[in-house]
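**Student:** Sequence first, predicted coordinates after that:
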Amino acid sequence: MTAEPQTPSPSGDIADLVAIMAWLRSPGRGCPWDLEQTFASITPYTIEEAYEVADAIQRGDFADLRDELGDLLLQVVFHARMAEEQGLFAFPDVVHAITSKLIRRHPHVFGGDRDMSPEAVKGLWDSIKAEEKRARASERLRLGLPADAAAGLLAGVPSALPALTRAHKLQAKAGTVGFDWNDVEAVLAKIVEEAGEIVEARKSGAGLDAVADEVGDLLFAAVNLARHLDVDPEAALRGTNAKFERRFAAIEAALAAEGRGPAEASLAEMDALWNEAKRRERQG
């Protein structure tokens, strides 16, 4: 007769986290919700936790960051546990894969030239990644497996990435072979051009799909501008979202002091309150 394991206690040992996850996934004694999860059902939570890590960093809330990193780590352990149950791999294999990759991609640190510049390190990293990709393709061929679905230059940019981030990565990859604008002014001109095409599409009575296509082109060009200015478009938009929330909250607070809400105020009133909130922020 197998003894029931003791209820776990909080621990700083990763092995204990792995063991707790195994317990939660154990038929007959685990959690019904955890037991019914699959790779696909957990994926949205994995993405959400990564965003919550980024949000804690942006807010400078390091106590929250500690908790959010734990939530993200749980996602890794959860996926690894499901893989182990299917005989695919286990958590130690995940750790082995990343430690091997870090050592392999840092030859300048582990036995090489430690005086390389950051730019040279990035170039070395990219060349090692390219070699890994070729080796992976050869191995798939040796095993009789189908080739990667996408073997071109833009392969490896995950489709599940946020659209702004994915656009940035696609443009950067294309830029490595010279398919890029020469300077910021050219990108700014492209943004003006794309905005004009939206105007023309609306004037011509184009359908929603055609207008949406032009809006997408404008957003893609805006990401290109951010890239040329060394600005992370995802982080920049998160910052603007936070600014919008902050200033709109100021509008609500000002109106609430008068016993009103936004629905009872005119656009001109709210715009004036917005500008006042903006002025106070700038004065600091």
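**Tutor:** Sure thing, it's come through. These figures come from a predicted structure and were not determined experimentally. Numbers count the residues shown, from 1 in each chain.
**Student:** rest of the way, CA atoms for contacts and neighbours
**Tutor:** Fine.
**Student:** who are the neighbours of the helix or strand hosting residue 98, in terms of helices and strands?
**Tutor:** If you go by DSSP states H and E, residue 98 is part of helix 91-104. Judged by 3 or more C-alpha pairs under 8 Å, 6 or more residues apart in numbering; DSSP states H and E, helix 91-104 is in contact with helix 62-85.
**Student:** after the host helix or strand of residue 128 comes which helix or strand?
**Tutor:** Assessed by DSSP H and E, residue 128 sits inside helix 118-142. Next along the chain after helix 118-142, taking DSSP H and E as the criterion, comes helix 163-175.
**Student:** next SSE after that next one?
**Tutor:** Downstream of helix 163-175, the next assigned helix or strand under DSSP H and E is helix 184-203.
**Student:** Give the other helices and strands that that following helix contacts.
**Tutor:** helix 208-228.
**Student:** okay, the angle between the helix or strand following the helix it packs on and helix 208-228?
**Tutor:** For helix 208-228, the succeeding helix or strand toward the C-terminus, using DSSP H and E, is helix 233-256. Counting by axes from the mean of the first three to the mean of the last three C-alpha atoms, to 10 degrees, helix 233-256 lies at 110 degrees to helix 208-228.
**Student:** re earlier: tell me the angle of the helix holding residue 98 relative to helix 118-142?
**Tutor:** Using the same axes, to 10 degrees: helix 91-104 against helix 118-142 is 130 degrees.
**Student:** List the buried residues in helix 91-104.
**Tutor:** Across helix 91-104, burial judged by 16 or more other C-alpha atoms under 10 Å covers 91, 104.
**Student:** Please report how far residue 118 lies from residue 106.
**Tutor:** According to C-alpha to C-alpha, to the nearest Å, residue 118 stands 12 Å off from residue 106.
**Student:** Who has more neighbours out of the two?
**Tutor:** Between residue 118 and residue 106, counted using other C-alpha atoms under 10 Å, residue 106 has the larger neighbour count: 17 against 9.
**Student:** Skipping adjacent residues, who's closest to that one in space?
**Tutor:** The shortest distance from residue 106 to any non-neighbouring residue, by C-alpha to C-alpha, 6 or more residues apart in numbering, is to residue 125 (7.5 Å).
**Student:** my guess is that neighbour contacts residue 103, does it?
**Tutor:** No. If you go by C-alpha atoms under 8 Å, residue 125 and residue 103 don't touch, sitting 11.2 Å apart.
**Student:** who touches the helix holding residue 98?
**Tutor:** With C-alpha atoms under 8 Å, 6 or more residues apart in numbering as the test, helix 91-104 has contacts from 18, 77, 80, 81, 84, 110.
**Student:** again, only using 10 Å
**Tutor:** Residues outside helix 91-104 that contact it (C-alpha atoms under 10 Å, 6 or more residues apart in numbering) are 15, 18, 76-84, 105, 109-111, 125, 128-129, 132.
**Student:** if you skip the residues just before and after it, what's nearest to residue 277?
**Tutor:** In space, and not counting its chain neighbours, residue 277 is closest to residue 247: 5.8 Å by C-alpha to C-alpha, 6+ apart.
**Student:** try this one next to it:
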Amino acid sequence: MQDQYSVEDLLHLMSQLRNPNGGCPWDLKQTFSSIVPSTIEEAYEVAEAIELEDFEHLHEELGDLLFQVIFYSQLGREQGHFDFSRIVDTLVRKLVRRHPHVFPSGELYGENGSSAMDEAQVKQNWDAIKAEERNAKGESGVLAGVTAGLPALTRAAKLQKRASQVGFDWPDITGVLDKIEEEIAELREAIATGDREHAGEELGDLLFSCVNAARHLKVDPESALRQCNRKFERRFGAVEAALRTDGRGPEDASLQELDRLWERAKDIERQDSDR
């Protein structure tokens, strides 16, 4: 066995998994569309490992995500669309093009950059180059190219960011918070009418405004919600653990008792964090 495998070994492994003669039946029946859910799941597992600072397992999660790219490259090669080498070549060329301050000659191994650009200037330059690329693809308009398949919170943040680049934005978070309060009032009115469709629309407006608040706070809304989900799981788990001491479950407790145990779980967390 080799001391350490390489990307070439991984590409060979993938070709063997897809080999009609002796390959893996599961891998052989997969298509571009069928493995998309796995790709999304693997990306979120990478994000979770990073957020939990689980560096012991992060390299494994990154490997799982890389395997998705390898899988797509194999499918692309089989169907004559592209292969892994083309994926890498396209990526390198794009990154060289988007970093002229690092590669002023436009070549990967050319003259090193000497531009003293700060982070804001680099970001402005990056956005301008990406806009040029979108125009070259025929994607016109400020909001063009924001992928519809993104998670809704992430896509909302990207749409708002694009609009803000042309001045369509609140000057500070105060206006955003006022807008959130306005949307809450409108949601209450919609609920009072009993019109679920209208209420759903107003709820969407409220969520969109909350994403705007996250953007002004420079907080990723997806990460914030994932963190909140973990907090909810942790606290509800503490509620269940407290009830199990009496041989009961949440379904055996009143709402008042559940609320009391929930508040106790919050207090314990606060005390632990203060230590």
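**Tutor:** Yep, it's here. The structure displayed is predicted, hence computed values, not measured ones.
**Student:** Mind checking the TM-score on these two?
**Tutor:** Laid over one another, the chains give 0.92 as their TM-score (TM-score structural alignment, normalised by the length of the second structure), with 264 aligned residues with a C-alpha RMSD of 1.5 Å.
**Student:** about what we covered before: any common contacting residues for residue 118 and residue 106 of the first structure?
**Tutor:** Residues touching both residue 118 of the first structure and residue 106 comprise residue 124, with contact defined as C-alpha under 10 Å, 6+ apart.
**Student:** circling back to that earlier point, counterpart of the residue nearest to residue 277 of the first structure in the second structure?
**Tutor:** Superposed on the second structure with TM-score structural alignment, residue 247 of the first structure falls opposite residue 235.
**Student:** What of residue 265 of the first structure?
**Tutor:** By TM-score structural alignment, residue 265 of the first structure lines up with residue 253 in the second structure.
**Student:** Which residues are in contact with that match?
**Tutor:** Counting by C-alpha under 10 Å, 6+ apart, residue 253 of the second structure touches 243, 259.
**Student:** cool, and residue 71 of the second structure?
**Tutor:** 10-11, 14-15, 17-18, 27, 30-32, 35, 77, 84.
**Student:** Over to residue 248 of the second structure?
**Tutor:** By C-alpha under 10 Å, 6+ apart, the residues touching residue 248 of the second structure are 240, 241, 242.
**Student:** between the residues you listed, which is nearest residue 148 of the second structure?
**Tutor:** Taking C-alpha to C-alpha as the measure, residue 148 of the second structure sits nearest to residue 240 out of the contacts of residue 248 of the second structure, at 38.9 Å.
**Student:** Let's verify the residue lying closest to residue 23 of the first structure once chain neighbours are set aside: helix, strand, or coil?
**Tutor:** Nearest non-adjacent residue to residue 23 of the first structure, counting by C-alpha to C-alpha, 6+ apart: residue 30, 5.7 Å away. Of the three states, residue 30 of the first structure takes coil under DSSP: H, G, I helix; E, B strand; the rest coil.
**Student:** separation between the residue nearest to residue 249 of the second structure when sequence neighbours are not counted and residue 268 of the second structure?
**Tutor:** Among residues not flanking residue 249 of the second structure along the chain, residue 243 sits closest, at 5.7 Å (C-alpha to C-alpha, 6+ apart). Using C-alpha to C-alpha, residue 243 of the second structure is found at 16 Å from residue 268 of the second structure.
**Student:** And for residue 159 of the second structure?
**Tutor:** Distance of residue 159 of the second structure to residue 268 of the second structure, computed by C-alpha to C-alpha: 39 Å.
**Student:** Compare these two and say which one has the larger neighbour count.
**Tutor:** A direct count of neighbours by other C-alpha under 10 Å for residue 159 of the second structure and residue 268 places residue 159 higher, at 17 against 14.
**Student:** In contact with the counterpart of that one in the first structure, which residues?
**Tutor:** Using TM-score structural alignment, the partner of residue 159 of the second structure in the first structure is residue 170. Contacts for residue 170 of the first structure were tallied using C-alpha under 10 Å, 6+ apart; they are 153, 154, 155, 156, 157, 158.
**Student:** Equivalent analysis for residue 214 of the second structure, please.
**Tutor:** Residue 214 of the second structure neighbours (C-alpha under 10 Å, 6+ apart): 157, 173, 176, 208, 220, 221, 222, 224.
**Student:** which residue in the first structure lines up with it?
**Tutor:** By TM-score structural alignment, residue 214 of the second structure lines up with residue 226.
**Student:** Starting from residue 239 of the first structure, give me the distance back to that match.
**Tutor:** According to C-alpha to C-alpha, residue 226 of the first structure stands 14 Å off from residue 239 of the first structure.
**Student:** Which residue in the first structure aligns with residue 147 of the second structure?
**Tutor:** Match for residue 147 of the second structure (TM-score structural alignment): residue 158.
**Student:** so what's its match closest to, chain neighbours aside?
**Tutor:** Leaving aside its sequence neighbours, residue 158 of the first structure sits nearest to residue 166 (C-alpha to C-alpha, 6+ apart; 7.4 Å).
**Student:** surely the one you found meets residue 159?
**Tutor:** Yes. Under the criterion of C-alpha atoms under 10 Å, residue 166 of the first structure makes contact with residue 159 at 7.3 Å.
**Student:** who's more crowded, those two?
**Tutor:** Comparing residue 166 of the first structure with residue 159 by other C-alpha under 10 Å, the one with more neighbours is residue 166, at 17 against 9.
**Student:** Could I get the contacting residues of the more buried one?
**Tutor:** Applying C-alpha under 10 Å, 6+ apart, the residues contacting residue 166 of the first structure are 157, 158, 159, 160, 172, 223, 234.
**Student:** Kindly give a single PyMOL line that selects the buried subset of those.
**Tutor:** Selection of the buried residues among the contacts of residue 166 of the first structure in PyMOL, burial being defined by 16+ other C-alpha under 10 Å:
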select buried, resi 172+223+234
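**Student:** ok, back up a step: other SSEs contacting the helix holding residue 128 of the first structure?
**Tutor:** If contacts are counted by 3 or more C-alpha pairs under 10 Å, 6 or more residues apart in numbering; DSSP states H and E, helix 118-142 of the first structure sits against helix 91-104.
**Student:** that older thread, so what sits against both of residue 226 and residue 239 of the first structure?
**Tutor:** Jointly contacting residue 226 of the first structure and residue 239 under the rule C-alpha under 10 Å, 6+ apart are residue 233.
**Student:** Quick one: map residue 89 of the second structure onto the first structure.
**Tutor:** The equivalent of residue 89 of the second structure in the first structure is residue 96 (alignment by TM-score structural alignment).
**Student:** Residue 270 of the first structure reaches residue 252, doesn't it?
**Tutor:** Yes. At 8.9 Å, residue 270 of the first structure and residue 252 qualify as touching, with contact defined as C-alpha under 10 Å.
**Student:** intersection of neighbour lists for these two?
**Tutor:** residue 262.
**Student:** hmm, back to that, burial measure for the residue nearest to residue 23 of the first structure, as a count.
**Tutor:** Each residue near residue 30 of the first structure was counted by other C-alpha under 10 Å, and the total is 15.
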